[in-house]
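After the sequence you'll find the predicted model.
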Amino acid sequence: LAEEARGEALVIQLDTPGGLMTSMGQITRAILNAKVPVVVYVAPRGARAASAGVFITYAAHIAAMAPATHMGAATPVTIGDRPSQGEEKREVDKAMKEKITSDAVANLQAMARRRGRNAEWAEKAVREAVSITEEEAVRLGVVELVAEDFGDLLRKLDGRAADTDLGSKVLRTARARVTDGAMDVTEQFLSLLSDPNIGFILMNLGILGIMVELYNPGAVLPGVVGGIALILGLASFAILQVNAAGLLLIAFAVLLFIADIKVPGHGVLTVGGVIAFIFGAVLLTERTAPVLAISIRLIVAMAALLAGFMFFAVGAGVRAQRAPARSGAIRLIGAIGVARSPLDPDGMVHVQGEMWSAVAVDGPIPDGQRVRVVGLDGLRVQVKPEPPTPA
């Protein structure tokens, strides 16, 4: 967008705990090959450029930070990194981590040399996960300047030179017109899906919707909404490259929930499902990387929600099993009706919107008399006269 508009520069305001190396690589390559100067500004106050944010900052033609910000801790973390079993497996994992770390160091140092920044600190940020404040970053040559706000940044950028693929360019930003390059609807949607907590909520709404549909077949809406939410949740986790064991445990939990709805087991299967669900949710994303981890509070809340619904559904099923069957004519016992013919003792009565063959048990009953059903005689109802309702 900045290149098409022939802008003076592109300013990226950065505040990130990190992200996937694949996404980071795409961003840094785009910055390194940009035809307009790219300025990365770590802001507002309290913001950070951690992990992948360090690489993005180093790729910029000019790097700046707001007061009370920090950057660092760029050690790469592999998704699905779990304690290894066996000495040989540990050695393989150690070698793989060293390989990934060395690659990250080389990448960051190459950008440091390209932009004239501190390559020694870059290595420490990756290997030792060190972090520094904005004042230290300027002193160590990691960033070029500290700016109080966006207006101050534009004033301090004015007159600085930036080397691009098209040659050196002196920035004229003091009176530059600022165009906000906000994300469009599609980008905002994809950004939302990339949040593991949002993906986890969507997946659980999907599971809950399907459970409601199974509990109350024919409701349709819960099943449709649940199916859409479940697909979006799985799409989110496909972006995040989740741990397969965690996903399998959650799938197993869902199977236990379905089994408890279809064949009520007094909640035993639900308890097992909740335990499997919690373990699966914890294993689902990388807990050593905060940006990729699902909130423990959210896991507990979703587990409690699913458990509450399941215990309600299972309890209703158990109560229904224990309740005496009431079908056909049995449900009419105690009901009030009207004789539609003289009963002496046989005749017809109208009860609960239906005509029934009836037999009078306490003598003849005239046509039109109110009657009460007191029992059954095969397919006939037994009735007695019902006293008129007091006025």
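Sure thing, it's come through. Numbering: from 1, shown residues only.

contacts and neighbour counts: CA atoms only from here.
OK.

The protein: strands as residue ranges?
10-14, 38-42, 48-50, 62-65, 70-72, 131-133, 145-146, 161-164, 167-170, 336-339, 346-351, 354-360, 370-377, 380-385 (DSSP state E).

between those, which one is nearest to residue 179?
Nearest of the strands of the chain to residue 179, taken as C-alpha to C-alpha: strand 10-14 at 9.6 Å.

One more to weigh against that first structure:
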Amino acid sequence: MNKWLKVAFVSYLLVFLLLPLQMIVKADDTNDARVYVIPVEQTVERGLEAFLERSFKEAAEENADHIILDIHTPGGAVDAAGNIANIMNNTAIPVTAFINSEAISAGAYIALNADQIVMVPNGQMGSAGVIDGSGNAAEEKVQSLWISRMKTAAEENGPDGGRDPAYAEAMSNADFDVEGFPSGYLTLNAEQALEVGYADAIERNVDGVINFLGYQSDEVNIVHSEVSIAEQIARFVTNPIVIPILLSIGSLGLIMELYSPGFGVPGFMGISALLLFFFGHMVAGFAGWESLILVVVGIVLLGVEMVAPGFGIFGILGIGLIIGGLFMASFSTTVMVISVAITLVVTIAAAIILFVFFGNRGPWKKLVLQAQTTSEEGYLSTETDQGLIGQTGKALSDLRPAGIALINDRRLDVVSEGSYIGRGSMLKVVYTSGSRVVVREIEQND
């Protein structure tokens, strides 16, 4: 490994071990009332869930009077949205959703679980149909469950005993229409949401929301929860689309490293991808050190299998430990099954290509003897006596087909061309190679 690769690798490990995991908060402790402003941005996924869980916990520990969710999201994973809703419903702190641009799909569901909803003048809310990974509508039972959750969230939250569930159903069911709105998944703008009771106020910024909640700007301590660098990495790494990419890069890097002398860029990329995967999942709270240890031990066993073959035992155990570690670190068995399947396909295809085009390199040359001891290179176990060819002699024993003959007064081990030759028969040498002497019987009339 050259100097720069060593420096980069050590730096990566330092970041992995020392990067602060706690949220960065800005607060002024001189005031009594404390309001937490927590951003809900980008895609709704398990990394966001982990960040919100940590934020709500801190708000409770600091005896916050109110939580404002600053929402700007196009939606995302249904399971993550459901868990975020549970976090909101399990806190005793009042929660206000501030739709600061858009709350689409899973974002709309999160907003409906808040005690109050405030929107910016150009805000949008709705279009909450459930789709699968291919972009198609989810199966009927999943749709039915999601519609029920949307309606329940509307009924159980909001002022005056809840909101009209019909609009929540129209947001999540393209076949359900409400009067005065076009067919298809319903999306409400700020004025429409205010009119039908899905928004309690329209404000331009967080300060306006603070005033709407009844706090005076000089009597409130606003705490802005910010996503730390570690949490940003976790949100990126725990994305279901990113997971198979990282695992594929990790496996490809290690496979390519086997075909490279020393330790170089492929190995560094492979290890970095795997460390990034585990770092993100550990920050998000899904993985522990035990899962990382399993993967490391699995990689070591695979290395042992490559340099000291153990009839496949080390390889099988290594693969099993790696897959087990990955599943222990995962937040979803389904996501990990798909990710591992994609990784295996990519890895097998890459291994075949590397073996076909670079078969004389890498670990294979350690397992198979490549050199050949040819006569052209001077490798002979016994020197060939070409002078014996054409010489005659006598069989001193039966040749079946091997036996003993007397050639030029020399007793030699000889072999016939395959036929039986009796003792005392006259012989002629027809071929020699090293210690091998091939003879033929001479007919009496010759």
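Cool, got the structure. Values in this document were obtained by computation on a predicted structure and should not be read as measured data.

Overlay them and tell me the TM-score.
Once superposed, chain against chain, the TM-score is 0.54 (TM-score structural alignment, normalised by the length of the first structure); 252 aligned residues with a C-alpha RMSD of 4.0 Å.

Could you dump the strands of the first structure into a markdown table and include distance to residue 116 of the first structure and mean neighbour count?
Formatted as a markdown table, these follow (distance: least, C-alpha to C-alpha, whole Å; neighbours: other C-alpha atoms under 10 Å):
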| stretch | distance to residue 116 of the first structure | mean neighbour count |
| --- | --- | --- |
| strand 10-14 | 19 | 19 |
| strand 38-42 | 15 | 25 |
| strand 48-50 | 19 | 26 |
| strand 62-65 | 10 | 26 |
| strand 70-72 | 18 | 25 |
| strand 131-133 | 18 | 18 |
| strand 145-146 | 14 | 20 |
| strand 161-164 | 11 | 17 |
| strand 167-170 | 14 | 12 |
| strand 336-339 | 95 | 22 |
| strand 346-351 | 94 | 20 |
| strand 354-360 | 93 | 18 |
| strand 370-377 | 97 | 19 |
| strand 380-385 | 99 | 22 |
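
Can I get these in JSON lines including distance to residue 282 of the first structure?
Shown next, in JSON lines, are those (distance: least, C-alpha to C-alpha, whole Å):
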{"stretch": "strand 10-14", "distance to residue 282 of the first structure": "29"}
{"stretch": "strand 38-42", "distance to residue 282 of the first structure": "31"}
{"stretch": "strand 48-50", "distance to residue 282 of the first structure": "23"}
{"stretch": "strand 62-65", "distance to residue 282 of the first structure": "35"}
{"stretch": "strand 70-72", "distance to residue 282 of the first structure": "26"}
{"stretch": "strand 131-133", "distance to residue 282 of the first structure": "28"}
{"stretch": "strand 145-146", "distance to residue 282 of the first structure": "40"}
{"stretch": "strand 161-164", "distance to residue 282 of the first structure": "45"}
{"stretch": "strand 167-170", "distance to residue 282 of the first structure": "50"}
{"stretch": "strand 336-339", "distance to residue 282 of the first structure": "59"}
{"stretch": "strand 346-351", "distance to residue 282 of the first structure": "59"}
{"stretch": "strand 354-360", "distance to residue 282 of the first structure": "58"}
{"stretch": "strand 370-377", "distance to residue 282 of the first structure": "59"}
{"stretch": "strand 380-385", "distance to residue 282 of the first structure": "61"}
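
Which one of the ones you listed lies nearest to residue 200 of the first structure?
strand 48-50 (23.9 Å).

so where in the second structure does that closest one end up aligned?
Taking TM-score structural alignment as the measure, the second structure aligns residues 102-104 with strand 48-50 of the first structure.
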